[in-house]
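Q: Need the 3D shape of this:
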Amino acid sequence: MIRGVRGATTVIHNDETEILSATEILLKEMISKNAIIPDHVASIFISVTDDITAVFPAKALRKFEGWAFVPVMCMREIPVQDSLKLCIRIMMHINTSNNQDEIHHVYLENAKQLRPDLQIHEKSI
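A: Sure, this is the predicted structure:
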């Protein structure tokens, strides 16, 4: 079964170092909480809001040992009026036998406001 693992974070500035650092932290958290190994990953989509232009966030994943062959694509998020700014979102497609409610989605920094319902769910586990 292929399941999606969602994650999102925000940065304060459109700065290459900050974007890569935030993306690396988010990816590590998603990988750790879901015990993901590269061979179980079908693909990863990373989207950014239109105010992030300094670097492709996927570059952060290339630092991870064993992840060189995982397909990753960066794209732009739909520019919805009054939406969260400076936001990086990740959708990781993994092969797993886990049920939907056993997947741990990760929302960090200001992105926590995107899914407050999941924050409550994580605290109860």
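Q: hey, let's count contacts and neighbours off CA atoms from now on
A: Noted.
Q: Spell out the residue ranges of the strands in this structure.
A: 2-10, 41-48, 72-76, 87-95, 106-107 (DSSP state E).
Q: from those strands, which stretch is densest packed?
A: strand 106-107 (a mean of 24; mean count of other Cα atoms under 10 Å).
Q: Grab the nearest non-local neighbour of residue 59.
A: Once flanking residues are discounted, residue 59 sits nearest to residue 20: 7.1 Å by Cα to Cα, 6 or more residues apart in numbering.
Q: to compare against the first, here's another:
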Amino acid sequence: MVFAIRGATTVENDCKEEIVRCTQELLNEIMIRNNLKKEEIVFILFTMTKDLKSAFPAYAARLMGFVDIPLICAQELDIEGALTKCIRLLMLIQRDNSFTPKHVYLKEATKLREDLTCEKGEDL
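A: Model prediction:
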């Protein structure tokens, strides 16, 4: 069965190193909380707000070994008053029917889905 896992994080500065570090932190936390193997990932769609231009989140994923997984990046809609400096992702995975996805929102992105937010390393 195919499941979707959502996640988001923010950066303080638009710089390559921070985008890479925060994207990797988000991916790592999703992998841990959902006990995932890379082979179970169907694809990952990343979006970033228009104020982030220094690196592709897919680049950060490839540095982690996500080389055989289809990855794509897009710009998030530019909505007035929306959270800035935000990296979001939608990950589709293949798992058995008993799986319950654990979505991950870190840093300022916790404001996006307070109903799904918990401390790093903790499950809802």
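Q: Would you confirm that the residue nearest to residue 59 of structure 1 contacts residue 60?
A: Yes - judged on Cα atoms under 8 Å, residue 20 of structure 1 makes contact with residue 60 at a distance of 5.2 Å.
Q: For residue 28 of structure 2, which residues are in contact?
A: Shown in contact with residue 28 of structure 2 (Cα atoms under 8 Å, 6 or more residues apart in numbering): no residues.
Q: sorry, back to before: tell me which of the strands of structure 1 lies nearest to residue 29 of structure 1.
A: strand 106-107 (7.0 Å; Cα to Cα).
Q: contact partners of that closest one?
A: Against strand 106-107 of structure 1 from outside (Cα under 8 Å, 6+ apart): 6-9, 26, 29-30, 114-115, 119.
Q: Determine which two of those residues are furthest apart.
A: Checking the contacts of strand 106-107 of structure 1 with Cα to Cα, the most distant pair is 29 and 114, at 17.1 Å.
Q: Of the two, which one has the most company?
A: Neighbours per residue, other Cα atoms under 10 Å: of residue 29 of structure 1 and residue 114, the larger number sits with residue 29, 18 against 15.
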